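**Q** what would the 3D arrangement of this be:
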Amino acid sequence: MNLTQYTLPHIERLQPYIPGTQPASGLTVARLHQNEHPYPPSPFVLQALQDLGSELIRCYPHSQGGELREALGAHYGVSAEQVLCGNGSSELIQLIYRAFIGLGGKAVIPYPTFALYDNAAAAWQSEVVRVAARPDFTIDTEELAAAACDARAIFLVNPGAPTGLLLSAEQVERLARSTSALVIIDEAYMDFADSDQSVIRLIHELPNLLVLRTFSKAYALAGARVGCVFGGRALIRGLEKIKGVYPLNALSQRLAIAALADQPHMRRGAEEIRQTRASFSLALRAAGWAVLPSQGNFVLCTPPPQAVNAATLAERLEQNGIYVRHFRADRLEDKLRISIGTSEQMEHMLVVTSRLLA
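**A** As a prediction, this is how the structure comes out:
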């Protein structure tokens, strides 16, 4: 029997989003390929884990993530009704496609960007218009707006993925004001930027703006899968109508509330990563690498011209217990994306890379 006969044709053709390699458990490796936080989450989070009671597991969680929404609203200066939480921002991206773009709808994205935006479009049979970044990988927001003249949405990661390049809040605001399309700004890496260019505050003024945030990066809760989206009440109500009955489990809600409550811990970790990013980028450039000026917790870089190609180098690094990300995609084939780990991990990588390229 051909079991694929039960799969819808567009799903059968879909290329799934493929995350970074998952090293076998028990191995001592440097995980510099998934933009994970290299340091533990807040002690508040660890205490919350210890304080878990059986009732938290026995009973259904709050279907709207009530306490977490209230905490997020208070932290970012919005109402709880302007926030929706989900099982990571990846689930919220799928919801946005389902609620606002849908079958035959058009979305505009820069290229290159987070591959899940393409994947979600294919899953919902939406059309994607890709606007190529400039040769230096900066994004022309005017070109994005022009391409969206008949589109339902524009998706933009800021700081960018996989480049780490940052647009100012003024540039994003001009984009949102210049188009009638829905503008979705994914700020997954904003806490690592040298200056805060978040546009969450603008949801009060711009009815076409949605802003995504995650607890996976700066709060070190990637395993808890907590994402949130901010927007006007009408947009959030639209998403609420199609979300799962219980989109976020009780444990993850509790951990996210604890992490959010400890802002000094988050800021210290982000600053440590910023400092390590700066010193690591400087060392790479001194060794002949081309490095984009990232504002995320990673760098996109090109090995020296005389070196082995990026794909081969990634394989050799993995053989030495160092995992980095290589993308087999146009304009990225010659590059590696390297997450910022501890200063010791980055120093070790520099030593190993120097030996491999000698």
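
**Q** CA atoms for contacts and neighbours, from now on please.
**A** Will do.

**Q** in the chain, which spans are strands?
**A** Assigned by DSSP state E, the chain shows strands spanning 30-31, 83-86, 106-111, 127-132, 153-157, 182-186, 209-214, 227-231, 290-291, 298-302, 322-323, 336-339.

**Q** most tightly surrounded among those strands?
**A** With neighbours defined as mean count of other Cα atoms under 10 Å, these peak in mean count at strand 83-86, which reaches a mean of 27.

**Q** which helices and strands sit right next to that one?
**A** helix 66-76, strand 227-231, helix 233-240 (3 or more Cα pairs under 8 Å, 6 or more residues apart in numbering; DSSP states H and E).

**Q** what angle sits between the second one and strand 209-214?
**A** For strand 227-231 and strand 209-214, the angle between their directions (axes from the mean of the first three to the mean of the last three Cα atoms, to 10 degrees) works out to 160 degrees.

**Q** ok, the last one next?
**A** Using the same axes, to 10 degrees, the inter-axis angle of helix 233-240 relative to strand 209-214 is 50 degrees.

**Q** circling back: Leu144: which of the helices and strands packed on strand 83-86 is closest?
**A** Nearest to Leu144 among the helices and strands packed on strand 83-86 is strand 227-231; the distance by Cα to Cα comes to 20.7 Å.

**Q** any chance you could list what contacts the closest one?
**A** With Cα atoms under 8 Å, 6 or more residues apart in numbering as the test, strand 227-231 has contacts from 82-90, 92, 200, 203-204, 207, 209-216, 236.

**Q** then stretch 166-177?
**A** 141-142, 145, 158-160, 182-183, 193, 197-199, 202, 206, 208-209, 294-295.

**Q** from those, list the buried ones, please.
**A** Among the contacts of stretch 166-177, those scoring as buried are 141, 145, 158-160, 182-183, 193, 197-199, 202, 206, 208-209, 294-295 (criterion: 16 or more other Cα atoms under 10 Å).

**Q** to compare against the first, here's the next sequence to fold:
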Amino acid sequence: MTRPTPQPGILDIEPYVGGRASATGAGKIFKLSANETPLGPSPRAREAFLAAAESMALYPDGGADELRGAIASRYGLNAERIVCGAGSDELLHLLAQAYLGEGDQAIATEHGFLVYPIVTKAAGATCIQVKERNLRTDVDAILAAVTPRTRIVFIANPNNPTGSYLPSDEVRRLHAGLRPDILLVLDAAYSEYVSRNDYEAGIELVATFENVVMTRTFSKIYGLAALRLGWMYAPAHVADVINRIRGPFNVSIPALKAGVAAMRDTGHVDDARAHNDRWLAWLAEEIGKLDLVVAPSVANFLLIGFPDEPGRRAGDADIFLMRRGLILRQMTSYGLPNHLRLSVGTEEANRLVVAALAEFMSRKGGAA
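**A** The predicted model follows:
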């Protein structure tokens, strides 16, 4: 029987699967699988979202003028070079659609965000995933992988799921080694959590060069994951291209209004960062005492490596924790089958997960 068929390569894409949100048989559930902020959204953003219900019959502002203005004011940017999207995921898709095609290549790291190979394959191109060095982006490996067919390099900085980051001098060294016709996409979804002096999200490079784009999201520290809201800062010619192909009303009114309020509530962001600073360090120290390998992280999550022993592997721990209502993220799809990723949660959740991991590691075997 004849039927419509998708473009070559589409059926080779592994669908993205997010972190679990439920656990069978458990009482109270603590979802620590999706890197969501435990503080939730700004109260001002919540109020703006509710007020937006009065506008449900209207189309949103297709140019996202108020939101772009709020972002530009917050960071000292040119609003004309900001493009807003339905999450930074949409913007990554649009960049791939605009700058990749059949026969082209994009480069990402082996443990980088799963969306990079998805958007690359969806555009008909090939994603080259280069090795990392000790769970860190390897600039030399990326540069060695560049070919005449390379069109985009995707870098998550900080990286999800490893939590590592590339210092600004290394990002600049990477950029300097790329041809001018290669687009360097700096995905800075977790940048608001980073307080290192040698880190820069990408604004300076975008302001200086014609082939660098920085993407950001409201899903993490701003607590607006359900609204699907992101933005990018780009050279004027790239912003023009993306504005030509994006949906004319790609961001809803509730998302636009909540985004403006969230961007202006700097106190809430400060509180979220302070909470994360405290508990990220505490979790890393306490879990590290349990004969578990905790990768250094500058984001709002930790990557935990488990012993390669029967009954003590990551899969065993995952079952053990789920039965206690603690949901972490399995890392098999990221090429890290014996690791779990733990989002920083509330104080209650953080203390419970450490206690549960201690109980798990003290057992002789099994995952009950």
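
**Q** tell me how the two chains score on TM-score.
**A** Once superposed, chain against chain, the TM-score is 0.94 (TM-score structural alignment, normalised by the length of the first structure); 355 aligned residues with a Cα RMSD of 2.0 Å.

**Q** would you turn the strands of the first structure into a markdown table with distance to Tyr76 of the first structure?
**A** Formatted as a markdown table, these follow (distance: least, Cα to Cα, whole Å):
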| stretch | distance to Tyr76 of the first structure |
| --- | --- |
| strand 30-31 | 31 |
| strand 83-86 | 10 |
| strand 106-111 | 26 |
| strand 127-132 | 31 |
| strand 153-157 | 19 |
| strand 182-186 | 15 |
| strand 209-214 | 11 |
| strand 227-231 | 9 |
| strand 290-291 | 33 |
| strand 298-302 | 25 |
| strand 322-323 | 35 |
| strand 336-339 | 27 |
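
**Q** quick one: which of those strands is nearest Ser281 of the first structure?
**A** Judging these by Cα to Cα, what sits closest to Ser281 of the first structure is strand 290-291, at 6.6 Å.

**Q** was I right about Ile71 of the second structure contacting Met263?
**A** Yes. Under the criterion of Cα atoms under 8 Å, Ile71 of the second structure makes contact with Met263 at 6.7 Å.

**Q** what is in contact with these two at once?
**A** With contacts taken as Cα under 8 Å, 6+ apart, Ile71 of the second structure and Met263 have no neighbour in common.

**Q** contacting residues around the closest residue to Gly19 of the second structure other than its chain neighbours?
**A** Of all residues not flanking Gly19 of the second structure in the chain, Ser33 sits nearest, at 4.9 Å (Cα to Cα, 6 or more residues apart in numbering). By Cα under 8 Å, 6+ apart, the contact list for Ser33 of the second structure reads 19-21, 327-329, 341-343.

**Q** excluding chain neighbours, what is closest to Glu318 of the first structure?
**A** Nearest to Glu318 of the first structure is Val324, by Cα to Cα, 6+ apart, at 7.6 Å.

**Q** which position in the second structure pairs with that neighbour?
**A** Using TM-score structural alignment, the partner of Val324 of the first structure in the second structure is Leu328.

**Q** show me the contacts for its match.
**A** By Cα under 8 Å, 6+ apart, the contact set of Leu328 of the second structure is 19-20, 31-33, 318, 321-322, 340-343.

**Q** circling back: adding distance to Ala176 of the second structure, write the contacts of Ser33 of the second structure out as CSV.
**A** As requested, those are exported to CSV (distance: Cα to Cα, whole Å):
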residue, distance to Ala176 of the second structure
Gly19, 36
Arg20, 40
Ala21, 42
Ile327, 41
Leu328, 38
Arg329, 36
Arg341, 33
Leu342, 35
Ser343, 34
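
**Q** so what's the residue count around the residue mapped onto Asp271 of the second structure from the first structure?
**A** Alignment note (TM-score structural alignment): Asp271 of the second structure maps to Arg268 of the first structure. Residues lying near Arg268 of the first structure (other Cα atoms under 10 Å) number 12.

**Q** need the contact list for the closest residue to Ala349 of the second structure other than its chain neighbours.
**A** Leaving aside its chain neighbours, Ala349 of the second structure sits nearest to Phe30 (6.3 Å; criterion: Cα to Cα, 6+ apart). Contact analysis of Phe30 of the second structure by Cα under 8 Å, 6+ apart lists 325-327, 349.

**Q** please redo it, this time with the cut-off set to 10 Å
**A** Contact analysis of Phe30 of the second structure by Cα atoms under 10 Å, 6 or more residues apart in numbering lists 21-23, 322, 324-328, 345-346, 348-350, 352-353.

**Q** go on, Cys127 of the second structure?
**A** Cys127 of the second structure neighbours (Cα under 10 Å, 6+ apart): 104-109, 116-121, 150, 152-154.

**Q** for Arg363 of the second structure, grab the count of nearby residues.
**A** For Arg363 of the second structure, the count of nearby residues is 12 (other Cα under 10 Å).

**Q** do the same with Leu56 of the first structure
**A** Using other Cα under 10 Å, Leu56 of the first structure has 13 neighbouring residues.

**Q** how much space separates the nearest residue to it once chain neighbours are set aside from Pro40 of the first structure?
**A** Distance criterion Cα to Cα, 6+ apart; nearest residue to Leu56 of the first structure, sequence neighbours excluded, is Ala250 at 6.3 Å. As judged by Cα to Cα, to the nearest Å, Ala250 of the first structure and Pro40 of the first structure stand 21 Å apart.

**Q** the two: which has the busier surroundings?
**A** Using other Cα under 10 Å, the more surrounded residue of Ala250 of the first structure and Pro40 is Ala250, with 19 against 13.

**Q** ok, the equivalent of the more buried one over in the second structure to Leu174 of the second structure distance?
**A** Using TM-score structural alignment, the partner of Ala250 of the first structure in the second structure is Ile253. Distance, Ile253 of the second structure to Leu174 of the second structure, by Cα to Cα: 38 Å.

**Q** center of the second structure - which residue?
**A** Most central in the second structure under Cα atoms, centre = their mean is Ala189, positioned 4.8 Å from the mean C-alpha point.

**Q** residues contacting the closest residue to it other than its chain neighbours?
**A** Closest residue in space to Ala189 of the second structure, ignoring its immediate chain neighbours: Arg216 at 4.8 Å, by Cα to Cα, 6+ apart. Going by Cα under 10 Å, 6+ apart, Arg216 of the second structure touches 84-85, 87-89, 91, 186-192, 201, 229-233.
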